[in-house]
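Engineer: sharing a model prediction with you, sequence too.
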Amino acid sequence: MDAKAKMLRKLMEIEFACVDLNLYLDTHPSEEKALQSYNYYSEQLKTLKTQYEQVYGPLMAFGQSASQYPWKWIDEPWPWEIQY
């Protein structure tokens, strides 16, 4: 697996943890440890997304991610086309 695929896979793992913790906190809003974990992984996700986009281009279009010149969104492979 190349560096781009490894980074993208790590992004997906952290994003999954954020979604899972988000759902848990919806039903357990007073769980301080879960909230701390959510905040930790949210920061990790933000940092990793920024690093990924600086090297490989935007992960999302429609105003969610800035792009370097030239327009990077059309570069292949698309994130969902990468073989793991």
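Structural biologist: That came through fine. As the structure is a prediction and not an experimental result, all values here were calculated from the model.
Engineer: from now on I want contacts and neighbour counts done on CA atoms only, so please keep to that.
Structural biologist: Fine.
Engineer: from residue 60, how far off is the most centrally placed residue in the chain?
Structural biologist: In the chain, the centroid-proximal residue (Cα atoms, centre = their mean) is residue 11; its distance is 4.2 Å. The spacing between residue 11 and residue 60, counted by Cα to Cα, to the nearest Å, is 13 Å.
Engineer: try it against this one:
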Amino acid sequence: MDDRKVLLNRVRICGFVLQEIALFLDNNPDHQEALDCYKKYLDMEREAKDMYVKKYGPLSHTDFAGGNRWNWVDGPWPWELDEEA
């Protein structure tokens, strides 16, 4: 598996885990272990996303890096990578 797919999968996995922990924390807001786990995965997601964006371009329109060209439209789109497999 190439580096692009590894990073994209890392972002996806972290996002899934964060969503699940957030649902748990909605009902258990004082659960310190869950909150610590959430923070850990949030950092991991940010790191993986930053690495992906620096190497391969934006994952969403909010990853716009400035400049004088809207690079969000450059391909391939993240979901098109699944079609290449």
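Structural biologist: Nice, I can see it. Bear in mind the structure is a predicted one, so any value in this text is a computation, not a measurement.
Engineer: kindly provide the TM-score of these chains.
Structural biologist: Once superposed, the chains reach a TM-score of 0.86 (TM-score structural alignment, normalised by the length of structure 1), with 82 aligned residues with a Cα RMSD of 1.6 Å.
Engineer: circling back to that earlier point, list the contacts of the residue nearest to the centre of structure 1.
Structural biologist: Residue 11 of structure 1 makes contact with 45, 48-49, according to Cα atoms under 8 Å, 6 or more residues apart in numbering.
Engineer: could you redo the last one with a cut-off of 7 Å?
Structural biologist: 45, 48 (Cα atoms under 7 Å, 6 or more residues apart in numbering).
Engineer: burial count for residue 81 of structure 2?
Structural biologist: Residue 81 of structure 2 has 13 neighbours, counted by other Cα atoms under 10 Å.
Engineer: how many neighbours does the closest residue to it other than its chain neighbours have?
Structural biologist: Spatial nearest neighbour of residue 81 of structure 2, chain neighbours left out: residue 5 (7.5 Å); criterion: Cα to Cα, 6 or more residues apart in numbering. As a burial measure, residue 5 of structure 2 scores 15 neighbours (other Cα under 10 Å).
Engineer: that's all I had, so thanks and see you.
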